[in-house]
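Trainee: sequence unavailable; structure follows:
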């Protein structure tokens, strides 16, 4: 655990609140987010995360800074899976593109709250019951198996527990009403499909937390490191979605890369638990090594995917050779 000064926690909180406020004001009028705008915002979020990481390096030291950077990059890579689910949810509910940013904005706020709860519980459990790291490792190995075998469960937004729970609490009308979440019909308050979409987004994030929380706890058991790194990764998720929404089907090898990363983190958890429970002679994987592995694997999976996308399609033929060939 690091001795985090109160002002650093306050600086983080102010940064998040100000950033979300600026984002909300910049998008107060519903419009379609184009690639250029999304890329600018994505660069801003990445820059903000790295700038905060530099502050962590300066205030808490090299080890803390490396752990923050590793945890942020790990969460960033794992969150790419969320983007595919966002696309499924938006298609299922036929969400107009102009309203998608508003949905993701409130989805991010909910994710920040739920991740704070889950990560706090995770840190508390790990600090008292080190053996739980073996269970976390088992969960990551199982996720690796599903990714490599292509046995990921399909996500049906209409059957999401969050959406079903919402429908039990309040009636949900079929038609959208602009960007409104509630309207009054026949004297009663009813929800619009936009609120159901937010519920589906939150439900999906809870599912992804099953992998995300154990993985980030393998990098650090410090509450400040794990939460701030998660928060900055989540904050940039919306811009990343709008930037890559038309390119998601090109990342053919991303699932393989994520599987390798999850299995590596699983091994790291096993060694970490064994070092504490069995013997100090059991080696641990240093954070700089973890950071290097994540960077290399992620870059390789994305690079190979783009190379495959740039090549000829399986059903395309190069055509006859030019004259004189």
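Mentor: Cool, got the structure. From a predicted model like this one, the values you see are computed outputs, not experimental measurements.

Trainee: switch to C-alpha atoms for all contacts and neighbour counts from now on
Mentor: Fine.

Trainee: all helices of the stretch 1-150 of the chain, in order?
Mentor: Counting by DSSP state H, counting those that start in this stretch, the stretch 1-150 of the chain has helices at residues 6-26, 35-60, 62-78, 80-92, 100-128, 132-149.

Trainee: let me know the secondary structure of residue 183.
Mentor: Three-state assignment for residue 183 (DSSP: H, G, I helix; E, B strand; the rest coil): strand.

Trainee: that one and residue 260: what is the separation?
Mentor: For residue 183, the distance to residue 260 equals 47 Å [CA to CA, to the nearest Å].

Trainee: who's more crowded, the two?
Mentor: Neighbour count, other CA atoms under 10 Å: between residue 183 and residue 260, residue 260 has more, with 20 against 15.

Trainee: surely residue 140 and residue 267 touch.
Mentor: No. If you go by CA atoms under 8 Å, residue 140 and residue 267 don't touch, sitting 9.3 Å apart.

Trainee: buried residues in the helix or strand containing residue 299, which are they?
Mentor: Residue 299 belongs to helix 287-310 when assigned by DSSP states H and E. By 16 or more other CA atoms under 10 Å, the buried positions in helix 287-310 come out as 287, 290, 291, 293, 294, 295, 297, 298, 301, 302, 305, 306.

Trainee: what of stretch 209-228?
Mentor: Buried-residue list, stretch 209-228, by 16+ other CA under 10 Å: 209, 211-228.

Trainee: what's next to that stretch, contact-wise?
Mentor: 1-2, 4, 9, 12, 64, 67-68, 70-71, 74-75, 78, 115-116, 118-120, 122-123, 126-127, 133, 136-137, 139-140, 143, 262, 265-266, 268-269, 272, 287 (CA atoms under 8 Å, 6 or more residues apart in numbering).

Trainee: next one for the comparison:
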């Protein structure tokens, strides 16, 4: 069964329309993914548009979900959780991102774009690495110091005066502009060589385990995600990234579950963080072959 659907993601950052093609799948009613690993499409069909992930805190977060208007408010991250991660260096001596979180964000953006385009993520990654810069283009590296990997959505904010509202709007628009500039810049200017190598390892792991993990996701994902996969592409990409890191790269599952929940808080809407947490805990317990499963920090916090 083959079909196509047109996805529209309105955004104040960029507007694009992508025709995505469903895969041949042994479970036709749950075609969870929109790219076929190792079966490259015509490379000329890859759009020059950069597919930007924007945090749920920014004005332009609707790029990630058509269900933004009915999304539930996300929990604000606690100070204890953020302080430990803030101690890790974000920028190396060359002035580029050097944290594993940066690699995961980049890998997620590549897989997300490849699903929308129907292209291979590794091929798309290589194209982004080798894209020619426009004449006169200069990237402001000071933006990397302002970019915040730990910006999460929170409950609705109320203000007492119009001036306060305008100030908050200005701050949000500034954060959105920084994210757009950083995430659309040539990767070699933004990420260290180590992070680019780690990103490629993640993408290779995702591609190599894709078919196997599609079958697992069909068992552990909620029915509404599987019934309308086009509206949950990003959430499913987070699951694939996390599952491949656990099973292929061998990263500790406690770390990966916390990272996946953070990515969902940052880029997704509504109950996605809780659902992803539950899906990955089920995956680790029943489908990954890992024994002595300890409850991750994020799960313990949510259960309090």
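Mentor: Sure thing, it's come through. Worth saying up front: this structure is predicted, and the values here are computed from it rather than measured.

Trainee: quick TM-score on the pair, please.
Mentor: Once the chains are laid over each other, their TM-score by TM-score structural alignment, normalised by the length of structure 2 reads 0.28; 156 aligned residues with a CA RMSD of 7.1 Å.

Trainee: what about residue 81 of structure 2, how many residues nearby?
Mentor: 14.

Trainee: please report how far it lies from residue 241 of structure 2.
Mentor: Distance, residue 81 of structure 2 to residue 241 of structure 2, using CA to CA: 22 Å.

Trainee: residue 207 of structure 2 sits in which helix or strand?
Mentor: Counting by DSSP H and E, residue 207 of structure 2 is found in helix 193-208.

Trainee: return a PyMOL selection command for the buried portion of the contacts of stretch 209-228 of structure 1.
Mentor: Only the buried entries of those go into this PyMOL selection, using 16+ other CA under 10 Å:
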select buried, resi 12+64+67+68+70+71+74+75+78+115+116+118+119+120+122+123+126+133+136+137+139+140+143+262+265+266+268+269+272+287
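
Trainee: what sits in contact with each of residue 140 and residue 267 of structure 1?
Mentor: By CA under 8 Å, 6+ apart, no residue touches both residue 140 of structure 1 and residue 267.

Trainee: now stretch 134-146 of structure 1: how far from the chain's centre is it?
Mentor: With CA atoms, centre = their mean, to the nearest Å as the basis, stretch 134-146 of structure 1 stands 18 Å off its chain's centre.

Trainee: show me what that stretch is in contact with.
Mentor: 151-152, 210-211, 214-215, 258-260, 262-263, 265-267, 269-270, 273.

Trainee: could you rerun that using 7 Å?
Mentor: 152, 211, 214, 259, 262, 263, 266, 269, 270, 273 (CA atoms under 7 Å, 6 or more residues apart in numbering).

Trainee: make JSON lines from the residues you listed and add secondary structure and distance to residue 44 of structure 1 to it.
Mentor: Shown next, in JSON lines, are those (DSSP: H, G, I helix; E, B strand; the rest coil; distance: CA to CA, whole Å):
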{"residue": "152", "secondary structure": "coil", "distance to residue 44 of structure 1": "32"}
{"residue": "211", "secondary structure": "helix", "distance to residue 44 of structure 1": "27"}
{"residue": "214", "secondary structure": "helix", "distance to residue 44 of structure 1": "28"}
{"residue": "259", "secondary structure": "helix", "distance to residue 44 of structure 1": "29"}
{"residue": "262", "secondary structure": "helix", "distance to residue 44 of structure 1": "28"}
{"residue": "263", "secondary structure": "helix", "distance to residue 44 of structure 1": "31"}
{"residue": "266", "secondary structure": "helix", "distance to residue 44 of structure 1": "32"}
{"residue": "269", "secondary structure": "helix", "distance to residue 44 of structure 1": "33"}
{"residue": "270", "secondary structure": "helix", "distance to residue 44 of structure 1": "36"}
{"residue": "273", "secondary structure": "helix", "distance to residue 44 of structure 1": "37"}
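
Trainee: closest to residue 234 of structure 1 among the residues you listed?
Mentor: Using CA to CA, residue 211 is the member of the contacts of stretch 134-146 of structure 1 that sits closest to residue 234 of structure 1, with 14.6 Å.

Trainee: gap between that closest one and residue 112 of structure 1?
Mentor: Applying CA to CA, the value for residue 211 of structure 1 to residue 112 of structure 1 is 16 Å.

Trainee: among the buried residues of stretch 209-228 of structure 1, which ones are in helices?
Mentor: The helices, defined by DSSP state H, take in 209, 211-219, 223-228 from the buried residues of stretch 209-228 of structure 1.

Trainee: out of those residues, which one sits closest to residue 50 of structure 1?
Mentor: residue 228 (11.5 Å).

Trainee: how many neighbouring residues does residue 19 of structure 1 have?
Mentor: Residue 19 of structure 1, neighbours per other CA under 10 Å, totals 15.

Trainee: now swap in the one 3 residues further on and tell me
Mentor: When neighbours are defined as other CA under 10 Å, residue 22 of structure 1 has 12 of them.

Trainee: just residue 85 of structure 1 next, same as before
Mentor: With other CA under 10 Å as criterion, residue 85 of structure 1 counts 19.

Trainee: what of residue 5 of structure 2?
Mentor: Residues near residue 5 of structure 2, counting by other CA under 10 Å, number 11.

Trainee: and it, what element?
Mentor: Going by DSSP H and E, residue 5 of structure 2 is in strand 4-8.
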